[in-house]
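# sequence first, predicted model second:
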Amino acid sequence: MIVVVEKRCRVYDVVIVGGGSAGIAAAVGAAALGAKTLLIERSSFLGGQATNCSIPTYDGFFTRAEPSEQVVGGVGRQIIDKLSMMNACQKPLRSPWGNVMLPVNNEAVKVALDACIEESGADFLLHTRVIGAEVSDGGITAVECVDDGGVFSIKAAAFVDASGECNLTAMARGGFFTPDPADMQVGTLLIRFGGVSQGADLRPQCFKTAIASAKASGIGPLSKDSGFVMRVSGSNDVIATLANERVNALDSASLTAAEIAARKQARAYLQALRQFLPGFEDAYINQTGPQLGIRETRHAIGEYVITGEDVVQARRHEDAVARGCWPVERHSNAGALAAYEWILNDSYYDIPLRSLKNKGLSNLWGAGRTVSCDLIAFASVRVMGTAFATGHAAGVAAALFAQKGYAEIAQVQAELVRQKAII
């Protein structure tokens, strides 16, 4: 249900910060155990990067192998089923690099996520920003929040940081580190072009040729030489990942400059494609993402740090609570396509509960982009399908901790299986 906030302290068993894929799964997973659960989101809708940035696919549900194997179930599967019932999720699609994606309708995603949370019995607050944390005896006791009505606090026995930026972890002085901004992956503004001919060739090489011609003619600014472009089913629209910006998303000044620069790039790409790519002669910009897509900021430090070797060698763990299958995909160069490293046998790797449990705080779990990883592993773990899986596990662990004072791996695994997760 949607909560009407009174300006006083509220009390929950589990509080989750961040309403993206990971936070939603955490809330549903915790509520399924009977925990009194609250999900806090600073935007006006749920979905995280999928809806805030108009990302058209959910990645990380299926392995790259042929035939592909589904490795995410549970709450993630619930969302896909809801979208399918709304005719808002297409069949799995392979990218030009062989990765398997699920195309989704972003507006339908918002509705499906609202319904999923409401049906779970968890409470959620939109338009709410967490601005502080109270810590006592090595654990978080409460978070301080603000909306347009003022400041209020929320107490809980256990917490999940699904903020993407490790905001709660940093406020509570848990385990985390911040890479040099030069080492962080670049951000990308999604561009939706309308008026594109059905016969337009959308292969990356065609864009590379057209953009090279545009640069030679003096059109700019243009960052990438090519990019992934996908047609929106049943329309003359295509969505393109072309406008990259190097940005420190923890710094509002850097974000401001990057957002402005990316919108300039979008106009330049429109000019370039209309002039040099057949089928784009009558194209126009239908929409740019509501905000720049951010891949990387702070990193949590858990009881175990997933390594790049763990990912590419498809390693298994006895305390596995989720699976990851997306290859290592690093967007390190603003002017180039992503660099890939493939998982052994195009299979999957295990994500252990230890990598969700924060090293510095007794009652904090991370999920999604706040799972404990090195920089290489992070480039795989961060995708949304995997975020559903890690969020689900984090929510179950937090709920068990709130109820029992501990979260043993056997209990977490058994409950995830009961909730139809794949571990």
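That came in fine, so what should we check first?

# going forward, measure contacts between C-alpha atoms and count neighbours the same way
OK.

# how many other residues sit next to Ile24?
A count of neighbours around Ile24, defined by other C-alpha atoms under 10 Å, yields 35.

# pretty sure it sits in a helix.
Yes. Per DSSP: H, G, I helix; E, B strand; the rest coil, Ile24 lies within a helix segment.

# my read: it touches Ile117, true?
Yes. Between Ile24 and Ile117 there is a contact at 7.0 Å, judged by C-alpha atoms under 8 Å.

# next one for the comparison:
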Amino acid sequence: MSDYESKIQRLIGRWEGKKAEEAEVIEQHKRKAERDGLRQTQTHTNPNASVETFRENLDTPVVDKCDVLIVGGGPAGISAALAAARTSTKESPIDVLILERFGCFGGVITTVGMETLGWYRYEGCTVDSEGIGKELERVSKRMGGSDRKWAFNDSECLDTENFKFIADTLLTESGCRTLLHTAFVDAIMDPEDPNKLIGVAVENKSGRGIIKASRVVDCSGDADVAARAGSRFTKLNRKDAMGLTTVFNVVGVKKDDFLKHIEEKPATYTDWSKTWQQDTTGKEDDLKSPYMQDEFEELNSSKKEKKEPISFGGSWSALTEKGEATNLNLVHLKGFDPLNAQDLTKAEIMGRKGVMEAVAALKKTVPGFDDIKLRNVAMTMGIRDSRKIIGKYNLTGRDVASQAKFEDTIGVFPEFIDGYNILILPTTGRFFEIPLRCLQPDTENLFVAGRCCAGDMVSHAAMRNMMACTVTGQGAGVAAAISFRNKELGSKVNIKDVQAELVRQEVNIHGYVGAGAEWASGMASGIKSKI
């Protein structure tokens, strides 16, 4: 084991020991279902509900049927839908339907305003899984939806408004059917086998309906389908869970003045520790970062004195030639439960107020920002942490940090950990494989993709990132389609067939043969010369 490997394993071990005492897993859901066909009774879990109850007597129409249903249209859902649709052939057609609660696809990209699928990427140093995640970047660039890089590294910045159209185009051209403005509300279980999912209940402006599906991929971000179906999951308490963020953009930046300011006062990843007590491997500390913190000192002191659960500071993404500063990830809220509607309401309102305060502070403290105007606030908050399923395999932090390999790999992701006070950037060519089993909950014919896939807290700090979500989405979409085509149960899908289809779809399921070792040997020390 190299010195670097020893250091990173000690770091993970120290962190695991610390969090084992602090973290509280507060919920492991158990299945409660009536064996009465498409109707079932769910235990009321709304913490704000009164003890008074009302039993609804519903005869819900079946409004649609499909072979593979994707619930959620973010990076994971788009990838799952495209992958499943591309598995379809003339000889073995597969009907794929994707539904989304908002009026656009794109999820965190379009509704939260996060521009970078892989903000961690350093040219020549970071192993990607390829597949649909990289395709989204390439297509966006070709269609005029990506014309700039993230500051200080090789990450593509997407135009989040343009991406709405790009997502529409990709999905419709794939042959996938789409349904917007439609909310998932319940899981429908087989009356003969309450552990087998056979569809979902949805609600929209047309009313309530049932969509029957042979396979379902939960890309809701919060494992909503899995939880309603009775799958086991974990969820952290408010204190230990990662916070929420309200993202915004501004216009009117005097670009030359601002660039001169950051040149004279460059920020590095060491500066992140002013806000978060973070552990690194050391190689991250001196890398330049598009970061602001001192600019909000007065505002943060005021909020701390008032004991308000909000803080200011973080990253900006890119600066356009027209003076637009985008993806301002500067307003953070802590102590809110993303599965509690009252908490979400309070956080949304507090976050938007915080944006106005942040804009005022930027005008006052940042050269070049003195005449800015708010362009937009994200449609909804960015959520990092909620439910995590308990899968057939639960990915660990040690898997992430030890270049783990699995026989059922469906893709790779670089050694990148960002969360729970750990920051490890993928500048060494190291990566780990992602097993299909962490996408398989204990509910039959259900797959899960995105940040709610199975794993511990350290692995979640890697797997929650959007590019990782595209990897799990593509893997789950192919697995769902293959299991349907082969007439296998989802839990019994032939992994060799899944891997063969993923390779056909140009997914890098094992890492670059021969390249990883070359990058790992030299790039850790050489990266600083590139920044």
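Received, thanks. Worth saying up front: this structure is predicted, and the values here are computed from it rather than measured.

# report the TM-score for the pair.
The TM-score (TM-score structural alignment, normalised by the length of the first structure) is 0.90; 406 aligned residues with a C-alpha RMSD of 2.4 Å.

# and Gly455 of the second structure, how far is that from Thr234 of the second structure?
Gly455 of the second structure is 10 Å from Thr234 of the second structure, where distance means C-alpha to C-alpha, to the nearest Å.

# give me the more crowded residue out of these two.
Here Gly455 of the second structure and Thr234 are compared on neighbour count by other C-alpha under 10 Å; more neighbours surround Gly455, at 24 against 20.

# wait, that one touches Ile390, no?
Yes. Using C-alpha under 8 Å, Gly455 of the second structure is in contact with Ile390, at 7.4 Å.

# got any residues that touch both of those two?
Listed as contacting both Gly455 of the second structure and Ile390 by C-alpha atoms under 8 Å, 6 or more residues apart in numbering are Cys438.

# and what about Ala407 of the first structure, helix, strand or coil?
coil.

# which residues does the longest helix anywhere in the first structure contact?
Longest helix in the first structure, counting residues (DSSP state H): helix 252-276. Residues from elsewhere that reach helix 252-276 of the first structure (C-alpha under 8 Å, 6+ apart): 188-189, 191, 193, 207, 210-211, 213-214, 219-223, 242-249, 280-285, 288, 291-292.

# now the helix or strand that comes right after that helix on the second structure. Mean distance?
Per DSSP states H and E, the first helix or strand lying C-terminal to helix 252-276 of the first structure is strand 284-288. Compared with the second structure after the fit, strand 284-288 of the first structure shows a mean deviation of 1.4 Å (mean C-alpha distance after the TM-score superposition for the first structure).

# same question, stretch 386-398 of the first structure
Stretch 386-398 of the first structure sits 0.7 Å off on average (mean C-alpha distance after the TM-score superposition for the first structure).

# and that stretch, which stretch of the second structure?
On the basis of TM-score structural alignment, stretch 386-398 of the first structure is assigned to residues 468-480 in the second structure.

# next: stretch 112-122 of the first structure.
So stretch 112-122 of the first structure sits over residues 166-176 in the second structure, by TM-score structural alignment.

# ok, stretch 71-85 of the first structure next?
Under the criterion TM-score structural alignment, stretch 71-85 of the first structure matches residues 128-142.

# distance from the chain centre to the matching stretch, please.
Remark: stretch 128-142 of the second structure is offset 16 Å from the chain centroid, using C-alpha atoms, centre = their mean, to the nearest Å.
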